[in-house]
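Peer 1: Predicted structure and sequence below. I'll ask about it afterward.
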Amino acid sequence: MRIGLLTEGGYPHAAGESGLWCDRLVRGLAPHEFDLYALSRDARQEAAGRLPLPPNVRGVRTAPLWTPEDDTRGPGRARGRGYGRRDRRRFEDAFRELAEGVCAADPAGDGTDRPAADGGPERFAAGLYGLAELARESGGLAAALRSESVVRVLEAACRAPGARRGVAAATVPDQLAFTEQLERALRPLSLGWYDEEAGLDGTAGGLGLVDLCHAASAGAAALPGLLAKRFFGTPLLVTEYGVQLRAHYLAATDAPLTTPVRALLAAFHGRLAGEVYRQAALLTPGNAHARRWQEKCGADRARLRTVHPGMDAERFAEVGEDEESGDPATLSWIGRVEPAKDLVALLHAFAEVRRQQPDARLRIVAAPVTEPGAAAYLAHCRGLAEQLFPDEAAGAHAIGENPVSFEELGGPEAPSLEEAYAASAVVVLSSVVEGFPVGLVEAMFCARATVSTDVGAVVEVIGGTGLVVPPRNPKALADACLALLRDPDRRYRLGAAARARALELFTVEQNLAAFRGIYLELLSHSPVRRRTTSGVPFAHPAESHVPGSWADQPVTAAAGAGDPDA
């Protein structure tokens, strides 16, 4: 089978967890061939280089979403400048449909007192595909999306009866700011990926050659998959381990944008996610938290199948099998420093723990700081620790007796994740926002008892093998930590149960087995579009191996089986 793997801001560039799961998938399903279609988010990501690719990756096509360049189709492609009169009319008609679909209030209501406009999602989809067909036939959309007509059309859509609350107040600067964001979000429509030509050396072929598109998110990465389905009938599989729509909402909140621009962007990304969810042959959320978001955005429950992320359990095997390791008075927090992790609440909780159990220690083991603002937040937490524990911070105790230590992962105190977990009696997660808690699963592989806040997919991951408390509640966090520190037998029982659960649900092997079955299931319901050339048994449906001219025609397996004269 030939898979088109669609990513945004991840594989093959990313070396973090967002890139590792794709790498494990490609390597673990070696009998299948993969073409990679990667959208990059910034220059730093591209400068970091790519991960080494396995031999079953036939080629890679990349496109930046961050450059000001108004054409990403490559040399020799039309740039979309100077549309003729007919194409200008086509563009305006399609953009009007998309803009009115974005601005229309949902029938369920978005807080507006005005009547909801009909067919918002349908009009959005009609406009989206109209723009895609124009870009495919006549060149890129960048210049057209910066034209004066776009502002006029958008202004009319914002002020139309039934528009959502917030967009009617949009001014010309707001509309220009939105169209600038929109041009980048729609840039995949103008890429030269939509053909049935084989790629050159080192590049993937056109999406018309793949048997299945697998998108690693429902945002911009899934746009090429939507077009491949429309142009070629290629089935689309969408996997979300973090909900892309939720990430857009959070990013817009932090960005220096006006309220109307935020409303327009939120509406656009909501419509795009809804269209992806409706068109996908199957959706594989990584947890129940992502699944609920998908259902709320219109995904059909019958096409939802939870597939938990696959993680490497082998590296933690030695720690998990050693029940005697770990300081019985040590709490550990291990992760990436950012305000959403709420280390402030953790430090206040530990102050209460320390008052009731004077020998308790807290290790904060942080990944190397790279994100903007992370160093300032870490400095703030260090200052708070000095205020809460002034005697120890001032050096009143001997070296090693300071109850709170700030350590960097990879440094002399915590050279590896395995050693950081091994030194812990209890692992704590204090987040106020969390998607899939990777660090929690690592602690479970290490057979460590855990105390976590009830956010994201935490309850689903823990499944009764650890203690869960409300977020932003230092007293509850402290009580749960004390309960486990004072009861070693309970710690061991919970740790053993946690490790058994993690090995059953969250390993690379279970993840690969799930996707191996899903690929074959989706292809069994799809047309036989070409002869097999790989020579790999079962890489294509059995019908494609039957001799005769019909094998090259786009017939379904069911049709071929039911017609003895085919």
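Peer 2: It's in.
Peer 1: Going by C-alpha atoms from here, please, whenever you check contacts or count neighbours.
Peer 2: Fine.
Peer 1: Now do the buried residues in stretch 497-512.
Peer 2: By 16 or more other Cα atoms under 10 Å, the buried positions in stretch 497-512 come out as 497-503, 505-512.
Peer 1: can I assume L467 is in contact with V458?
Peer 2: No: L467 lies out of contact with V458 (Cα atoms under 8 Å); the separation is 10.4 Å.
Peer 1: Please enumerate the shared neighbours of these two.
Peer 2: S452 (Cα atoms under 8 Å, 6 or more residues apart in numbering).
Peer 1: out of the two, which sits in the busier spot?
Peer 2: V458 (24 against 21; other Cα atoms under 10 Å).
Peer 1: Name the nearest residue to the more buried one, ignoring sequence neighbours.
Peer 2: P437 (6.5 Å; Cα to Cα, 6 or more residues apart in numbering).
Peer 1: Second structure for comparison follows:
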Amino acid sequence: MEMDFGRYDIVHSALAGFSGLIGIIQKLEHGASYILTEHAIYYKERIYDLVGCGDSYRRFWSMVFRKVSELNYYWADRIVTVSRSNMRWQKELGADEEKIRIIPNGVDVNRFKPISGKADRWSVVSITRIDPLKDIINLIEAMSYVVSEVPEARCYIYGPVTDHRYMDHCEARVGDLGLKDHIKFMGYISNPEMAYNRGWVVVQPSMSEGAPIAVIEAMACGKPVVATDVGGVSEILGDAGILVPPRNPRTLARGILKVLSDEELARELGLRARMRVLREFPMSRIVGEYREIYHDLIRAHGVEGNTSRDLETRSCLKPHSGSDLSLCRS
């Protein structure tokens, strides 16, 4: 089967996975520049997905995923990563350090901002997809310890279900622990800034992350964050939140209780978080850094003219919702 993908000056993939193969083909056939951005390490997260599979199946797909990632790293002209933690993984998987540039995730600080009077005093909020990698069970079990000390505590979990079997497991665990009055699954939300502002504390309980945008969004809303120390989370939080080990519900509960029980600490962490985002993660700064990469590659193609001047309005700098691939066509 032959597929015509057209001809492009720049291909930009958001995964070092199969979608990136289009960029490699365009580079080999038409001389396109290929940009690779990894928010989370594709190979690492696929390995987590293979947990519980048979040995032969796991070995085969582990090899395939690794080779696909290595191909992406080898042929990419620029590799953008969102954290130093990701960079270490990429180098271990063979990426050339000379091609790697760290550009953190950013948020719209005018949309994600504190809203006075919205917080429920004893509310815990988490915005995440319902997926084993996000370790919702960690948060559910932590809430059992929280509720034993603060019976007023309520946890609101927002986000889409990507694994329905895991969702069933989460709901069963809530029932087993007698937490149906304390933990609510709220589903997808189109205005997450309102949910963050509802919380007294925001929690990220994952077992694996790149540099989670949800943590940055919560910080931009002036919320204290309790998060597991995975991926680039510590690079985001700095001294503006509480880090705990992953897969440890008791320690996660202690972090949550620390914020719930100390209003002054909650205010101080929230203020530090907002100021850190304004300084380090405004979307305008992040877009500017990506634009610089695009300009460099366009100049290398010798098509600076109108293409460079019109870059701000072309599809390659617009969000591609639900897609891990964008194309800049000449």
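Peer 2: Nice, I can see it. Note that the structure is predicted; figures quoted are calculated from it, not measured.
Peer 1: ok, which stretches of structure 1 are strands?
Peer 2: Counting by DSSP state E, structure 1 has these strands, from start to end: 2-8, 33-40, 57-64, 212-215, 236-240, 282-285, 330-335, 361-366, 404-408, 426-429, 449-453, 467-469.
Peer 1: matching residues in structure 2 for the second one?
Peer 2: It refers to strand 33-40 of structure 1. Aligned using TM-score structural alignment, strand 33-40 of structure 1 spans no residues in structure 2.
Peer 1: And that strand, how far out from the chain middle?
Peer 2: Remark: strand 33-40 of structure 1 is offset 15 Å from the chain centroid, using Cα atoms, centre = their mean, to the nearest Å.
Peer 1: just the third one next, same as before
Peer 2: Distance of strand 57-64 of structure 1 from the chain centroid (Cα atoms, centre = their mean) equals 19 Å.
Peer 1: Which positions in structure 2 sit opposite that strand in the alignment?
Peer 2: Taking TM-score structural alignment, strand 57-64 of structure 1 hits no residues over in structure 2.
Peer 1: who does that strand touch, helix- and strand-wise?
Peer 2: strand 33-40 (3 or more Cα pairs under 8 Å, 6 or more residues apart in numbering; DSSP states H and E).
Peer 1: Recalculate using a threshold of 10 Å.
Peer 2: Judged by 3 or more Cα pairs under 10 Å, 6 or more residues apart in numbering; DSSP states H and E, strand 57-64 of structure 1 is in contact with strand 2-8, strand 33-40, helix 43-47.
Peer 1: What residues of that strand count as buried?
Peer 2: V57, R58, G59, V60, R61, T62, A63, P64.
Peer 1: The closest residue to the last one other than its chain neighbours: neighbour count?
Peer 2: Read it as P64 of structure 1. Nearest residue to P64 of structure 1 in three dimensions, chain neighbours excluded: S40, at 4.8 Å (Cα to Cα, 6+ apart). Number of residues near S40 of structure 1 (other Cα under 10 Å) recorded here: 23.
Peer 1: Can you tell me how far S40 of structure 1 is from A247 of structure 1?
Peer 2: 16 Å (Cα to Cα, to the nearest Å).
Peer 1: Could you report the neighbour count for the residue nearest to V458 of structure 1?
Peer 2: 18.
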